[in-house]
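Engineer: Okay, sequence plus prediction incoming.
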Amino acid sequence: MTTMHVIILSLIQGLTEFLPISSSAHLILPSQLLGWTDQGEVFDVTVHLGTLLAVVIYFYKDVFGLLKAWFGSLTGKKATPQSRLAWMIILATIPAVLVGALCSDLIESYARSAKVIAVTTIVFGLLLGWVDIKAPQRQDEYNMGWKHALYVGIAQVLAMIPGTSRSGITMTAARQLGYTREASARFSFLLSIPVILGAGSLLAVQVAQSPITVPWHQLGLGLVVSFVSALACIHYFMRWVTQVGMIPFVIYRILLGIVLALVVF
């Protein structure tokens, strides 16, 4: 990859990982539409690490509080809103882990195409917009019970299909259940931590076992760019989402899907 490709792909990862517009779709599109060389798993691991660092640092007080409360619940301390939320995040992560272990190769073989992305970008974008307009905003993430957590977790499984958007589908599910936009976004972002950590660790093991040359200068640049762009993205999204809602992202998804459909169909 050239330096320009590294910067662009890192920006794509950082800006789209937490927006409801699908980072996996945007990372696939340059190779599908522009003929760029696939960036490879090593680069994917690195930029995902950048976004993971960004969300952990932005929510460091929440992450520390959740971990402390969760470990406290294991030692018999009284349940708190934070410990319950930590357990809900764990529960919501389980469906993606199970389905990912069983079906990731199948999805990788048949779903990574621009045609699939064009359809899912539009369909799940319209669903996000409809739910955001119709659903009430009456609960925060600390009120989430196991049924709601499991529902959001099952919805997250759909994000394995490129174009769906992990953050988009989890926010859609949470909004459908009556959680506020801010609560839906916060739960989605916190839920991303075990998901990115697990997927990144698995890819890292695969990379470590393969005899490939590691371009350290490109990886370092990718890590920094993805971290900075993801941190800025989270900051501004959390400020904007309560004011403008999801409609700007819905419009972007529909326009992107239409352009892709015109190109690939």
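Structural biologist: Received the coordinates, thanks. Numbering: from 1, shown residues only.
Engineer: rest of the way, CA atoms for contacts and neighbours
Structural biologist: OK.
Engineer: Do you have the helices of the stretch 1-150 of the chain handy? List them.
Structural biologist: In the stretch 1-150 of the chain, the helices defined using DSSP state H, counting those that start in this stretch lie at 3-16, 23-33, 40-58, 60-74, 81-110, 114-134, 146-157.
Engineer: The second one - contacts with which helices or strands?
Structural biologist: To tie it back to what came earlier, the one meant is helix 23-33. Applying 3 or more CA pairs under 8 Å, 6 or more residues apart in numbering; DSSP states H and E, we find helix 23-33 packed against helix 3-16, helix 114-134.
Engineer: circling back: of all the helices of the stretch 1-150 of the chain, which lies closest to residue 210?
Structural biologist: helix 40-58 (10.2 Å; CA to CA).
Engineer: any idea how far the closest one is from the chain center?
Structural biologist: Helix 40-58 has its C-alpha centroid displaced from the chain centroid by 11 Å (CA atoms, centre = their mean, to the nearest Å).
Engineer: Pull the residues that contact it.
Structural biologist: Contacts with helix 40-58, where a contact means CA atoms under 8 Å, 6 or more residues apart in numbering, come from 10, 13-14, 17, 63, 189-190, 193, 196-197, 200, 203-204, 207, 214, 219, 222-228, 230-231, 234-235.
Engineer: Let's see which of those end up in strands.
Structural biologist: Assigned to strands by DSSP state E, none of the contacts of helix 40-58 qualify.
Engineer: Tell me the buried residues within these.
Structural biologist: 10, 13-14, 17, 63, 189-190, 193, 196-197, 200, 203-204, 207, 219, 222-228, 230-231, 234 (16 or more other CA atoms under 10 Å).
Engineer: export the helices of the stretch 1-150 of the chain to a markdown table and tack on distance to residue 178?
Structural biologist: What follows is the helices of the stretch 1-150 of the chain, written out as a markdown table (distance: least, CA to CA, whole Å):
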| stretch | distance to residue 178 |
| --- | --- |
| helix 3-16 | 25 |
| helix 23-33 | 26 |
| helix 40-58 | 24 |
| helix 60-74 | 22 |
| helix 81-110 | 16 |
| helix 114-134 | 10 |
| helix 146-157 | 10 |
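Engineer: Looking at these, which is nearest to residue 252?
Structural biologist: helix 114-134 (8.6 Å).
Engineer: by how many degrees do that closest one and helix 81-110 diverge?
Structural biologist: 150 degrees (axes from the mean of the first three to the mean of the last three CA atoms, to 10 degrees).
Engineer: Please compute how far helix 114-134 lies from its chain's middle.
Structural biologist: Using CA atoms, centre = their mean, the offset of helix 114-134 from its chain centre is 15 Å.
Engineer: What residues of it count as buried?
Structural biologist: In helix 114-134, the ones that count as buried by 16+ other CA under 10 Å are 114-132.
Engineer: next one: stretch 75-87
Structural biologist: In stretch 75-87, counting by 16+ other CA under 10 Å, buried: 82, 83, 84, 85, 86, 87.
Engineer: Let me see the ranges of the helices in the stretch 151-265 of the chain.
Structural biologist: Under DSSP H, counting those that start in this stretch, the stretch 151-265 of the chain gives helices at 166-176, 181-208, 216-244, 247-264.
Engineer: Put this next to the previous one:
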Amino acid sequence: MPLFQLILIALIQGITEFLPISSSGHLILLPGLTGLNDQGQLIDVAVHVGTLGAVIVYFWSDVRSALAGLGRLLRGRVDTPGARLALGLVIATIPVVIVGAFLHLTGIDESLRSVAVIGWTMLIFGLVLYWADQRGAEHKTASDWTWGDALKMGLWQAVSLIPGTSRSGITITGARQMGYNREDAARLAMLMSIPTIFASAVLLGADVVKEANYGAVHDAALAALFAFGSALLALTLMMRLLRSVSFTPYVIYRVILGVVLLVYAYS
């Protein structure tokens, strides 16, 4: 694969994975609107691994706490903040794994990869994010995350399997609707991405590992590296901006892109 296309794919994935504007939607649109060859599942897995590394590095203190808590959770003890966080992440991941496996095994996921679908989801869920962000209270923080809230956010996250919805966007929407402040809503959404991206990478990786060759692995490694760098930068900027800026700029982008895509799809 040409280096330019490889870098472009990695940058798109890295920048859009954690911004509420849908990385999967942009990656599907890239070959459809530019005429470039589809990057294939191996590169998809690689850029997901790169963004996974970025969120682990950025939220390392939370990740370390959850990993320590996971050990206690496996022993049936939920008596520390880390154990409660680990349990919340497990609960939040179950819906997207079940729905994702169903869509993948039935082939429904492929039928959703269209410009029209992405246009509608960009527009509709952008407006839903705006509504939740503007109307949602800010009386909850990440320390208030209950198992019930984790399940609700997990159900919201399962909706993100529709291309163009945005995994981070829909989980932030759910958190803001439940009253979490902007920064902690994004923090919980990012932490939820770790097991979700890992599960996605395992699912996709199982389909391509037997077909990989040295050249493909080399391309995948480069893609992962570029995706890691761009994702870490995008995540850092977004979390800093949330201290003073709402999600409205992302909503405006989603609405404009959604309208453009719908005009393109139905013209």
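Structural biologist: Alright, I've got the coordinates. Just so it is clear, the structure is predicted and the values come from calculations on it, not from any experiment.
Engineer: How alike are these chains, TM-score-wise?
Structural biologist: Once superposed, chain against chain, the TM-score is 0.95 (TM-score structural alignment, normalised by the length of the first structure); 265 aligned residues with a CA RMSD of 1.5 Å.
Engineer: gap between the residue lying closest to residue 10 of the first structure once chain neighbours are set aside and residue 199 of the first structure?
Structural biologist: Leaving aside its sequence neighbours, residue 10 of the first structure sits nearest to residue 226 (CA to CA, 6 or more residues apart in numbering; 4.8 Å). Note on residue 226 of the first structure: its distance to residue 199 of the first structure, by CA to CA, to the nearest Å, is 17 Å.
Engineer: same deal with residue 22 of the first structure?
Structural biologist: From residue 22 of the first structure to residue 199 of the first structure the distance is 16 Å (CA to CA).
Engineer: And for residue 138 of the first structure?
Structural biologist: Counting by CA to CA - residue 138 of the first structure and residue 199 of the first structure are separated by 33 Å.
Engineer: for residue 206 of the second structure, what are its contacts?
Structural biologist: So residue 206 of the second structure contacts nothing (CA under 8 Å, 6+ apart).
Engineer: Also residue 241 of the second structure?
Structural biologist: By CA under 8 Å, 6+ apart, the contact set of residue 241 of the second structure is empty.
Engineer: Please repeat the previous calculation with a cut-off of 10 Å.
Structural biologist: Residue 241 of the second structure makes contact with 183, 235, 247, according to CA atoms under 10 Å, 6 or more residues apart in numbering.
Engineer: Need the nearest residue in space to the first one, chain neighbours excluded.
Structural biologist: With sequence-adjacent residues excluded and distances taken as CA to CA, 6+ apart, residue 183 of the second structure is closest to residue 242, at 5.9 Å.
Engineer: so the one you found makes contact with residue 186?
Structural biologist: Yes. In this structure, residue 242 of the second structure is within contact of residue 186 by CA atoms under 10 Å, at 8.6 Å.
Engineer: of these two, who's got more company?
Structural biologist: Ranked by neighbour count (other CA atoms under 10 Å), residue 242 of the second structure and residue 186 place residue 186 first, with 27 against 15.
Engineer: ok, the nearest residue to that one once chain neighbours are set aside - how many residues close by?
Structural biologist: Distances taken as CA to CA, 6+ apart put residue 172 closest to residue 186 of the second structure, at 5.7 Å, once the chain neighbours are dropped. Look at residue 172 of the second structure: counted by other CA under 10 Å, it has 31 neighbours.
Engineer: which residues touch the nearest residue in space to residue 13 of the second structure that is not next to it in sequence?
Structural biologist: Of all residues not flanking residue 13 of the second structure in the chain, residue 23 sits nearest, at 5.4 Å (CA to CA, 6+ apart). Residues counted as contacts of residue 23 of the second structure (CA under 10 Å, 6+ apart) are 12-17, 29, 48, 163-168.
Engineer: Next one: the residue sitting furthest away from the middle of the first structure relative to residue 193 of the first structure, how far apart?
Structural biologist: Distance from the C-alpha centroid of the first structure, by CA atoms, centre = their mean, peaks at residue 76 (32.8 Å). Distance, residue 76 of the first structure to residue 193 of the first structure, using CA to CA: 25 Å.
Engineer: try residue 122 of the first structure
Structural biologist: 26 Å.
Engineer: Residue 125 of the first structure too?
Structural biologist: Applying CA to CA to residue 125 of the first structure and residue 193 of the first structure gives a distance of 23 Å.
Engineer: can you check residue 153 of the first structure too?
Structural biologist: In terms of CA to CA, residue 153 of the first structure sits 13 Å off from residue 193 of the first structure.
Engineer: Between the two, which contacts overlap?
Structural biologist: Shared contacts of residue 153 of the first structure and residue 193, defined by CA under 10 Å, 6+ apart, are found at 89, 93.
Engineer: quick one: terminal-to-terminal distance for stretch 74-87 of the first structure?
Structural biologist: 11 Å.
Engineer: And that stretch, how far out from the chain middle?
Structural biologist: Distance, stretch centre to chain centre, for stretch 74-87 of the first structure: 25 Å (CA atoms, centre = their mean).
Engineer: check the fit of stretch 50-57 of the first structure onto the second structure and give the mean distance.
Structural biologist: In the superposition with the second structure, the average deviation recorded for stretch 50-57 of the first structure is 0.6 Å (mean CA distance after the TM-score superposition for the first structure).
Engineer: Can you mark which positions in that stretch are buried?
Structural biologist: 50, 51, 52, 53, 54, 55, 56.
Engineer: Closest one to residue 94 of the first structure out of those, please.
Structural biologist: residue 52 (18.7 Å).
Engineer: I'd like the distance between residue 143 of the second structure and residue 42 of the second structure.
Structural biologist: 37 Å.
Engineer: more crowded one of the two?
Structural biologist: Using other CA under 10 Å as the criterion, residue 143 of the second structure and residue 42 rank with residue 42 on top: 23 against 11.
Engineer: Quick one: neighbours of residue 1 of the second structure, just the number.
Structural biologist: Using other CA under 10 Å: residue 1 of the second structure sits among 12 other residues.
Engineer: Once you drop chain neighbours, what's closest to it?
Structural biologist: In space, residue 1 of the second structure is closest to residue 219, 7.1 Å off (CA to CA, 6+ apart).
Engineer: how many neighbours does the closest residue to residue 9 of the second structure other than its chain neighbours have?
Structural biologist: Closest residue to residue 9 of the second structure apart from its sequence neighbours, by CA to CA, 6+ apart: residue 27 at 7.0 Å. Number of residues near residue 27 of the second structure (other CA under 10 Å) recorded here: 21.
Engineer: In contact with residue 27 of the second structure: list those residues for me.
Structural biologist: 8, 9, 10, 12, 13, 16, 38, 39, 44, 163, 164.
Engineer: same thing with residue 30 of the second structure?
Structural biologist: 5, 8, 9, 12, 24, 36, 37, 38, 39.
Engineer: follow-up on the earlier one: output the buried residues of stretch 75-87 of the first structure in CSV, with distance to residue 158 of the first structure appended to each entry.
Structural biologist: Output for the buried residues of stretch 75-87 of the first structure, formatted as CSV (distance: CA to CA, whole Å):
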residue, distance to residue 158 of the first structure
82, 27
83, 27
84, 25
85, 22
86, 22
87, 22
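Engineer: Many thanks, have a good one.
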